[in-house]
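*Asks:* Take this sequence and fold it.
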Amino acid sequence: MPSTTFRIGKDLTVGRLGFGAMHLPTERPGDRPSAVAVARRAVELGITLIDTAHLYGAGANEEVLAEAREIVDIASVQNRYNLTDREHEPVLAACEAADIAFLPWRTVAWGKAGDRAEVAAVAAELDATPTQVCLAWLLARSPVVLPIPGTSSIAHLEENTAAADLALTPELRGRLDGIAASA
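*Replies:* Alright, predicted model coming up:
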């Protein structure tokens, strides 16, 4: 089973399954209670890594999460990376070599990775969802990978979080690894 924590910048230990806050609703004043509820539930579920950016809601997302950051050495890199889109393998390899956190975004390929027959088959064998299989594959891919799937739904958040407990056998990982070659 893959490690469940990662030390960012050698100083901060976080859980390897994070929360991408990009989907938190922030457009209307009435959205704030729902956004805060999802963020609080993420913390209650043990998530210690939350990704945010000014781009998410023109800063409103950062205000919801109340982050005040400072400039430091590179602690993590974010690139699009998932079971079916591995364009940034060289970046992941560089992160592994330097022990830098690699935070893949679009972790479940907009939910379309489950359209692949092999992903659906593995999910059925594990009594899991295709999304959980994709997240478990990312966690098993490298100890520096810290997925940040986003959602505005507590049910999806709980489903995503449960993926950290999904163990992929070497045989299942091999079947999933083969997907990119056939893509």
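*Asks:* C-alpha only now, for contacts and for neighbours.
*Replies:* Fine.
*Asks:* Hmm, Ile47 is touching Ala21, no?
*Replies:* No. With contact defined as CA atoms under 8 Å, Ile47 and Ala21 do not form a contacting pair (11.9 Å).
*Asks:* ok now the helix or strand that contains Val36, how far from the chain's centre?
*Replies:* Using DSSP states H and E, Val36 sits in helix 32-44. Offset of helix 32-44 from its chain centre (CA atoms, centre = their mean, to the nearest Å): 17 Å.
*Asks:* Report all helices and strands that it contacts.
*Replies:* helix 60-65, helix 154-162 (3 or more CA pairs under 8 Å, 6 or more residues apart in numbering; DSSP states H and E).
*Asks:* And the longest one, what's buried?
*Replies:* By neighbour count, and taking 16 or more other CA atoms under 10 Å as the criterion, the buried residues in helix 154-162 are Leu157, Asn160, Thr161, Ala162.
*Asks:* Throw those into JSON lines and include distance to Glu125, thanks.
*Replies:* Output for these, formatted as JSON lines (distance: CA to CA, whole Å):
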{"residue": "Leu157", "distance to Glu125": "22"}
{"residue": "Asn160", "distance to Glu125": "18"}
{"residue": "Thr161", "distance to Glu125": "19"}
{"residue": "Ala162", "distance to Glu125": "16"}
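*Asks:* want to put them side by side, so please do this one too:
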Amino acid sequence: MGNTTFKLGELEINRLGYGAMQLTGNGVFGEVEDRENAIKVLQEAVANGVNFIDTAEAYGPKFNESLIADALHPYKHDLLIATKGGFDRPGPNNWVPNGNPEKIRQDIEGSLQRLKVDSIDLWQLHRIDPKVNVGDTLAPVIEAVKEGKIKYVGLSEVTIDQIKQVQDLLPILSVQNMYNLANRQWESVLDFTDEQGLAFIPWFPLASGPAKLEDKIKAIAEKHQATTAQIALAWLLKRSSNILLIPGTKSTAHLKENLKATEIELTDAEFESLAK
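*Replies:* As a prediction, this is how the structure comes out:
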């Protein structure tokens, strides 16, 4: 891949990062089963050149951020850790948006403590809460930016109109929407972020989708002596130069396999055939 980095704020980010969500209990709830292994996976990721790690207050909740600090603190100077706030977690697989400014303030303060930092590199609003005015939700974020507690701000699962609405209130650096070969409902948001020079961070990048797509990926994978996961990631890297990838895994072998996706050069014809 020619273009393996993206400038996020003042940092050159390797476009293949790591999403830590899986390093939690079942249903993204509670502590990860094998904590020692989870720490090893995080350390291996950084040792193999990952300098963008994505987490959230809601993962665990709270356990995931503490795990990252245990594994990686003191952080390498060029490592960017992104977190999120704005979800209540009543139980496993249960996610309830909460844009109450008091909740947001607590999330920010809690993240600072758990990650053991004075300033959060990238803080993302996990969801816009339809029950709360987004200006109210973001008031504590704007305050935290002024105080130097947050360097950059991002959004998750948003429309173009919502991005513009937030941009009227404060600058944003990134958008994290669901996007993969099988689910491209946010195509227009991706193109908009590219035009704006914002990072686009697809979550769930490895959904393989319908069987006919899997067959197509498999054929291309065999040609490149690659795995289907590597091809799905390589396609995303080629799709747009502002895409940052955060595949997650609990296995160091799978981690290294994912990171090799940057070495795969899909031809335009292969790219087009998968895009159909």
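*Asks:* quick revisit: ok, Ile47 and Ala21 of structure 1, which is more surrounded?
*Replies:* With neighbours defined as other CA atoms under 10 Å, Ile47 of structure 1 and Ala21 compare such that Ala21 has more, 24 against 18.
*Asks:* Let me know whether the more buried one touches Gly150 as I believe.
*Replies:* Yes. Under the criterion of CA under 8 Å, Ala21 of structure 1 makes contact with Gly150 at 5.7 Å.
*Asks:* What segments of structure 2 are helices?
*Replies:* Per DSSP state H, structure 2 carries helices over the ranges 35-47, 63-72, 101-115, 134-146, 160-167, 187-196, 211-224, 228-239, 252-259, 268-275.
*Asks:* Roughly how far does the residue lying farthest from the centre of structure 2 sit from Leu155 of structure 2?
*Replies:* Most distant from the centre of structure 2: Lys223, at 29.2 Å, with distances by CA atoms, centre = their mean. Distance, Lys223 of structure 2 to Leu155 of structure 2, using CA to CA, to the nearest Å: 37 Å.
*Asks:* ditto for Asp70 of structure 2
*Replies:* Going from Asp70 of structure 2 to Leu155 of structure 2 by CA to CA gives 26 Å.
*Asks:* what does Glu263 of structure 2 give?
*Replies:* From Glu263 of structure 2 over to Leu155 of structure 2 the distance is 29 Å, taken as CA to CA.
*Asks:* Which of those two has more residues huddled nearby?
*Replies:* Counted by other CA under 10 Å, Glu263 of structure 2 and Leu155 do not tie: Leu155 has more neighbours, with 24 against 12.
*Asks:* just to revisit the earlier point, dump the helices of structure 2 to JSON lines, plus distance to Glu57 of structure 2.
*Replies:* Output for those, formatted as JSON lines (distance: least, CA to CA, whole Å):
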{"stretch": "helix 35-47", "distance to Glu57 of structure 2": "17"}
{"stretch": "helix 63-72", "distance to Glu57 of structure 2": "7"}
{"stretch": "helix 101-115", "distance to Glu57 of structure 2": "6"}
{"stretch": "helix 134-146", "distance to Glu57 of structure 2": "15"}
{"stretch": "helix 160-167", "distance to Glu57 of structure 2": "21"}
{"stretch": "helix 187-196", "distance to Glu57 of structure 2": "25"}
{"stretch": "helix 211-224", "distance to Glu57 of structure 2": "34"}
{"stretch": "helix 228-239", "distance to Glu57 of structure 2": "26"}
{"stretch": "helix 252-259", "distance to Glu57 of structure 2": "23"}
{"stretch": "helix 268-275", "distance to Glu57 of structure 2": "34"}
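*Asks:* check contacts around the closest residue to Asn180 of structure 2 other than its chain neighbours.
*Replies:* Closest residue in space to Asn180 of structure 2, ignoring its immediate chain neighbours: Pro205 at 4.8 Å, by CA to CA, 6 or more residues apart in numbering. By CA atoms under 8 Å, 6 or more residues apart in numbering, the contact set of Pro205 of structure 2 is Met178, Tyr179, Asn180, Leu181, Ala232, Leu233, Leu236, Leu245, Ile246, Pro247.
*Asks:* Show the contacting residues for the aligned partner of the first one in structure 1.
*Replies:* So that's Met178 of structure 2. Using TM-score structural alignment, the equivalent of Met178 of structure 2 in structure 1 is Arg80. Going by CA under 8 Å, 6+ apart, Arg80 of structure 1 touches His88, Pro104, Trp105, Arg106, Thr107.
*Asks:* Output those residues as TSV; include the columns distance to Ala94 of structure 1.
*Replies:* TSV is the format used below for those (distance: CA to CA, whole Å):
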residue	distance to Ala94 of structure 1
His88	10
Pro104	14
Trp105	17
Arg106	20
Thr107	19
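*Asks:* which of the residues you listed tops the neighbour count?
*Replies:* When neighbours are taken as other CA under 10 Å, the top entry among those is Thr107 (24 neighbours).
*Asks:* That one matches what in structure 2?
*Replies:* Matched by TM-score structural alignment, Thr107 of structure 1 corresponds to Pro205 in structure 2.
*Asks:* Quickly note the distance from its match to Thr5 of structure 2.
*Replies:* For Pro205 of structure 2, the distance to Thr5 of structure 2 - CA to CA - is 18 Å.
*Asks:* I appreciate the help and will end here.
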